[in-house]
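*Asks:* coords please:
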Amino acid sequence: MLAGSRRFVLRPTFMSTSPTPLRLTSVYYFPAAEPGEITAAHELGKLTGASVSANAGAKTGVTVALASRGRPARLPAAAQTATAWMWLRIAEDGSGEICATHGSFLFAAVRLLATATSDLTREKLAAGVWLPATFGWHRPHWDACYTQYWRSARKFEPERYVAALAEAGFTHCEVNGLQAHMPFEDMVAFEYYPQFYTYAPGFNHFIDTPLTKGVWPAHYLDANLNHLKKLADLGRRYGLKPGVCMFEPRTMPDRFFAKYPSLRGARVDHPFRSRLPRYTMAQDHPIVQRHYREALQKLMRHVPDLSYMSVWTNDSGAGFEHTASLYVGRNGGPYMIREWRNHDKVAQAAGESIVRYLKNLQTAAAELNPDFDVILRIEPFKVEHQHIKAGMGGHVTWEAPSLLVKGYDVPYAHPKYPENKAVAGSLFHTTMDQAETDTLTASRAQGCEPVLHYSASGVMNHEPLLGLPFPRMLHEKFTAMRGAGLNRISCLGGLTNAAQAPYWPNPVVIRAAQFFPEKPVEQVLTEYATTLVGPAQASSLLTAWQDFENALMWQPLVGLYCAFGFCWQRTWDRPFVPDVEAVPAAEREYYERHGCFQHNNPGLVDLGKDVLFDLITQASGTKMAADMDQHVIARLRPLIARLDGLAKATEQISAPGAPRRVSPENAAAAVFADLRDRVRAYLHWVSSLRSVCAWCESVYGYLQAPDAATKASYEQKLQGAIDLELANIRGLIELLETTKSEVLVVSGVADNTFFYGENLVENLKTKIRLTEKYRHHAPRIDQDIFWRPLPGTTWPEGWSAKTP
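*Replies:* Below you'll find the model as predicted:
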């Protein structure tokens, strides 16, 4: 019997499967079958030992087909009006059918047969099992490893990944990932900006039009386009519909505007991070509108079944003209609104222009696919919000972490820290306010079906960790989304590198919520735990998952650090010292070269700052460090000790030189050891997060102290924090050098801003050396870092940039 969803498909012809009690003679698919039908049929053949062939009118055997080819005769009446479901009927004589509305559901249905649950007994299968899907539209969103900034992840296998998506009940996959490690973008020295184009890449990285021909090299465009097509093809094999998530309207290089100056639109770059002003095209200009129409249609001719475009904007080199949330403020080209209009009029004009942009894309796509969806991530548009939503409808819609969002304000607080309001869409967001349903009803009355995103992984939660279990929290969120009446949902970050977390319960819970929503989560987890470690140890695994969630629930959400900022700020590998600049610049270069730093960014020297953001204050640092000590770390240490004991107790030790005996106990030992190491990785992650907060508490306290005695007490406290961080990093090194599990995502190409490279251990050892060498300098932060000249330049002789 297969061990549940933890077994992932390896290759199309390769699917490593164990025998199942279900034995079949013949499996058929239609001669004109789609790739998803063929893949599901072959998977069923491998599971059951059956022959597989194309046959439109087979009288025996099991036929695998989409519902669009004809509905099974025994389908229940309720299926006539349902739009998303699967049907499985297999009689004792080996005849029957597997049918579904979505190609990916066919693969999910076949994989359900490989699990040892009570849901698909022989008796139930003989009568026929109809499983309506809770969510008829379910996609990964900002898919970290498949398309976005973790796409160079070590040991990531794209086909295993899309198979995991289909098995979990997803319907779509995101395909616009760059083939290149980093994007091709114009830049100047000493700026950090082109790297922001590596995720959610827009049209200009895949295709050109007559307007943009020659701006990007043809070899670069072709490589990225071919990669996009391959990703779409992989998803298609498993019945997943392709779509794109793009930052648009994105900037054009200034050499483009030298040729077409009248097409210059808004400046959208972040003036602190960039050294080269970057502009989009004027979105209302007819030439620009045609460019976008042709760009989308050209892309769709390469991927004819492209089904949606998610538009992210007003960040990362993209933005809409005259909107209030542009980094440099409202600005744009000359065509949208005349000067000296009041803010309300500008907001109205900007909002209506955004709607025109979205509808221009949708009508262009509709010529090739009438059902193509254009979806706007709506959070950036607080003041334009009502004008945008008023113009939407049909296949032009919006998405957010909450349907109540207006700007970045949402009514959800951390479950343990009500003062923390920034949890919408994160793993801590597990409930849905009744007002969500009211907003959904109003949107549907307008003909608009919004999309709500949720978190299932470490992406934007605890990057760069892999495979942390929080199945009950996740199931609670799914139950809440179902209760709110949602039909369209998206998984922020996708399932990351799921194949490298082979015992991860989160995808199992997602599948259960999709196809067995009434099934208690404890039953789902008990059945899965039993397949992993056997009935004798299942309760121990269930308790360990629960205990980890209990610790995780108490983790404070530290701004930026609990998203992409943990790696951005080089939290693990930068020296942990009272005065960062006591470390000579040459010795800091190993980590600064890949940090999201600028020469005058306070984040270079101050762990609680990034550009103009105060991430951590002295008061919040004090509280969060104490909270992590008391509520998180104190829970993790005994859990790790217990898991270590379980791993050792269940391991069967062979005699020296004898082959290792494969047994249920060996399997259980591997599961407990894997979970132990993932919890250890989280302990080292949250301990470093705690260290950052303690640094802010102590360094800020020292600098603000009114007398020498107070300074001394803060200095002593900081030295204690340094001792803890050194021990923590030594433990992390030991884990990374000994674990058999891929506990964190690591780039197989090179170290970069968004996640660490395979030289992480080397960098951690450098951190220890530098921390020990420079730990006893007095705390110091350069308060005038803003005014520094660029490297290689100086201010005029005698001029001071010190704050008076």
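*Asks:* C-alpha only now, for contacts and for neighbours.
*Replies:* Will do.
*Asks:* and the gap between the closest residue to Leu211 other than its chain neighbours and Arg444?
*Replies:* Nearest residue to Leu211, sequence neighbours excluded (C-alpha to C-alpha, 6 or more residues apart in numbering): His291, at 6.7 Å. Relative to Arg444, His291 is positioned 31 Å away (C-alpha to C-alpha, to the nearest Å).
*Asks:* would you do the same for the sequence below? I want to compare the two.
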Amino acid sequence: MEKTFTPKRLVLLAGAVSIDEFQRLAETARASGFTHVDIGALTQKSRHQLMNDGEYCPGYDFYPEYTARFPGFFKFHVPEALESTVPADYAKKNLEALAERGSIAAQAGLRGAFFGCEPQFLPESVYEAHQDWRGPRCDHLFRSLTPRFAPCIDNPDVLELYRIASRSIVDAAPILDTFGLLANDSGAGICWSPDLYAGENGPSGCRDVPMPERVAGFMEAVSCGTRSAGTSPVVYVYHIGIWSYSGCVPLIAANDGSRLAFCRPPLDKPIACENPLSMLTELETAAQADCDTVVFAIEGAAAFSKNSVYPALVARFRQKPSANLIERLAILREALGEALSEPGIDWMLNSWVYLDRALDEFKKLFKQSFFFYLSVSERWLTRPLVAFPLELTEDERSYYEAHVWNVLGEDVGGDLLDLHGSRWGEILQMPAEARRVERTCTLIMEGLNTAVESARKVLGTKPGAEMEAHLEDTLCRLQGLGCLVRNFNNVIQFQVHMDLAKDGGRINSGDHVLVANIMRDELDNTRELIRLLETSRQPLITLAATAKDEDTFTMSPDLVGQLEKKIAIMLKHWRDPERLYLARPGYV
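*Replies:* Predicted coordinates:
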């Protein structure tokens, strides 16, 4: 008998989407063989957890920007003891949305899952009123300005708060039976855990409580609502970011001893590009590990659209799991059979092979989501490449500087290679390593260019109108990825040259010409990105709804305007690097 892929729980995690999109996703997911869908997305980020309601101000503390994006139990139901800390209307909207998604999922024949982050930090006012509730410090020393503390989950009163919230959440959505909770990261923490960024810490009174006992009590509390409803819940607690991680999850605990896997395409933010070979590889990993719960993580509804290959990919993998590249390609050939002619199928497969190969090259440099952290959160996309960033005027800096994650001061803020409070040693520990980055990016661009040309040839086979629109969007996204790669390489090469010149390091004849060429390539690259943003039929990058909603993880609704401003500033300061080179004695 041929082996099939039938995990107990196959979960679709699409993040925050509209109710109409959720309904379509749920129906498509059920038809593809999913058993669960995540219903716990927030209606909007939790501004009450942010400094100054999330609007940038001098001394802005960025760290809660992580926490504000993650669902947490008290963001859906506020126990009486916490009523002054969470806006009641915000929790009400979240609970109503969860209930509506739960109803839609039930009608589609799916169960519900809730993936969030707990135990999240509470404001100081709570600990002033309840001093014995204070648990571990859970912020990151280099990424935050203010120490933040999660509640102690060894405290019976704290556990009761979670029980109250759990009952309310499950009353709203009785189909919930699966919970995944990120701990010891993003503003959440468990007492005396070795994974805490601030080191093992917590109240002295609970120091000797065995960790399995501590976590078991917490899992019982957060799942009590489902047990009250007569359902056997599954709860996973882990210390690994679901924003970027893919693979079998190293668990802190699972209440039933089962295993969990996330399947997520690499580098899926800020431009989500269909990458089916990567997703099949991740599904293979989950299947080979015999994981009981497998989460298919995508960003938004576009990746699971009518003409996306993902629904058919999952359905076919369930029937006959692949185990190698040839079998992956066979699954995809079958999935494309009704949408494309034979020549089109060949070229589409070729495009996907080169896309997967190109993005796989990035493993030589860093992990999955550095575009999200660098291109967006450090604003590499919109920051001008200038030799003396601290000399820019307030007007020249303000449009990007307010959203560059930086709590360590102006000098660090001007360093392009700072990543949320630490110099980016994963790539560059010495200037010579910039050459490795450049060579790797050259290989990546060669792969992406082949993927683009292959996708163009698919369009040349004259597919149907709907498939043609999907392919045009795919082509635009592939080209957009190329812009991210060029920006990535240009920023690194530029900063390394600036470091050498400013620190009195060895520079070579003609280095000022190399720097000018880097700047020119970034200028041209920025214009290409503007063209793609203006001509794409679908949003290429998810942007903030309003200027007020722009933040470190979300680009401005006027992204094109900011890119134009970047170009203007670079041209204005084009000759600034010459001050570092032409004034050096003996430099020619």
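*Asks:* before we move on, the earlier item: any idea what the residue nearest to Leu211 of structure 1 aligns with in structure 2?
*Replies:* Aligned against structure 2 by TM-score structural alignment, His291 of structure 1 finds its counterpart in Leu161.
*Asks:* re earlier: pretty sure the residue nearest to Leu211 of structure 1 contacts Thr209?
*Replies:* Yes: look at His291 of structure 1 against Thr209 with C-alpha atoms under 8 Å: they come within range, at 6.5 Å.
*Asks:* tell me, what's touching these two both at once?
*Replies:* Common contacts of His291 of structure 1 and Thr209 (C-alpha atoms under 8 Å, 6 or more residues apart in numbering): none found.
*Asks:* how much space separates the equivalent of Phe73 of structure 2 over in structure 1 from Asp186 of structure 1?
*Replies:* In structure 1, Phe73 of structure 2 lines up with Phe203, judged by TM-score structural alignment. Noted for Phe203 of structure 1: a distance of 16 Å to Asp186 of structure 1, by C-alpha to C-alpha.
*Asks:* so which of those two has more stuff around it?
*Replies:* Legend: neighbour count by other C-alpha atoms under 10 Å for Phe203 of structure 1 and Asp186, higher for Phe203 (22 against 14).
*Asks:* and that one, what does it touch?
*Replies:* Contact partners of Phe203 of structure 1, counting by C-alpha under 8 Å, 6+ apart, are Met246, Ala295, Leu296.
*Asks:* looking at those, which is nearest Ala127 of structure 1?
*Replies:* When the contacts of Phe203 of structure 1 are ranked by distance to Ala127 of structure 1 (C-alpha to C-alpha), Met246 comes first, at 45.7 Å.
*Asks:* which position in structure 2 pairs with that closest one?
*Replies:* So, by TM-score structural alignment, Met246 of structure 1 is matched to Gly116.
*Asks:* how deep is that match tucked in, by neighbour count?
*Replies:* Gly116 of structure 2 has 23 neighbouring residues, counting by other C-alpha under 10 Å.
*Asks:* the contacts of Phe203 of structure 1 in strands, which ones?
*Replies:* Under the assignment DSSP state E, the contacts of Phe203 of structure 1 contribute Met246 to strands.
*Asks:* of the contacts of Phe203 of structure 1, which is the nearest to Glu734 of structure 1?
*Replies:* In terms of C-alpha to C-alpha, no member of those lies closer to Glu734 of structure 1 than Met246, at 39.6 Å.
*Asks:* show me the strands in the stretch 351-500 of structure 2, by range?
*Replies:* Here the stretch 351-500 of structure 2 has its strands, by DSSP state E, counting those that start in this stretch, at 418-419, 422-423.
*Asks:* most tightly packed of these?
*Replies:* Ranked by mean neighbour count under mean count of other C-alpha atoms under 10 Å, the strands of the stretch 351-500 of structure 2 are led by strand 418-419, which reaches a mean of 20.
*Asks:* tell me which helix or strand the match of His291 of structure 1 sits in.
*Replies:* In the assignment (DSSP states H and E), Leu161 of structure 2 maps to helix 156-172.
*Asks:* what's the helix or strand following that helix aligned against in structure 1?
*Replies:* Beyond helix 156-172 of structure 2 on the C-terminal side, the first helix or strand identified by DSSP H and E is strand 176-182. Using TM-score structural alignment, strand 176-182 of structure 2 corresponds to residues 306-312 of structure 1.
*Asks:* what does the matching stretch contact?
*Replies:* Residues contacting stretch 306-312 of structure 1 (C-alpha under 8 Å, 6+ apart): 200, 241-248, 300, 369, 371-377.
*Asks:* stretch 153-167 of structure 2 now?
*Replies:* Applying C-alpha under 8 Å, 6+ apart, the contact partners of stretch 153-167 of structure 2 are 73-74, 76-79, 119, 132-133, 135, 151-152, 190-191, 206, 214, 217-218, 221-226, 228.
*Asks:* need the buried ones from those selected in ChimeraX.
*Replies:* Selection command for ChimeraX covering only the buried members of the contacts of stretch 153-167 of structure 2, criterion 16 or more other C-alpha atoms under 10 Å:
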select :73,74,76,77,78,79,119,133,135,151,152,190,191,206,214,217,218,221,222,223,224,225,226
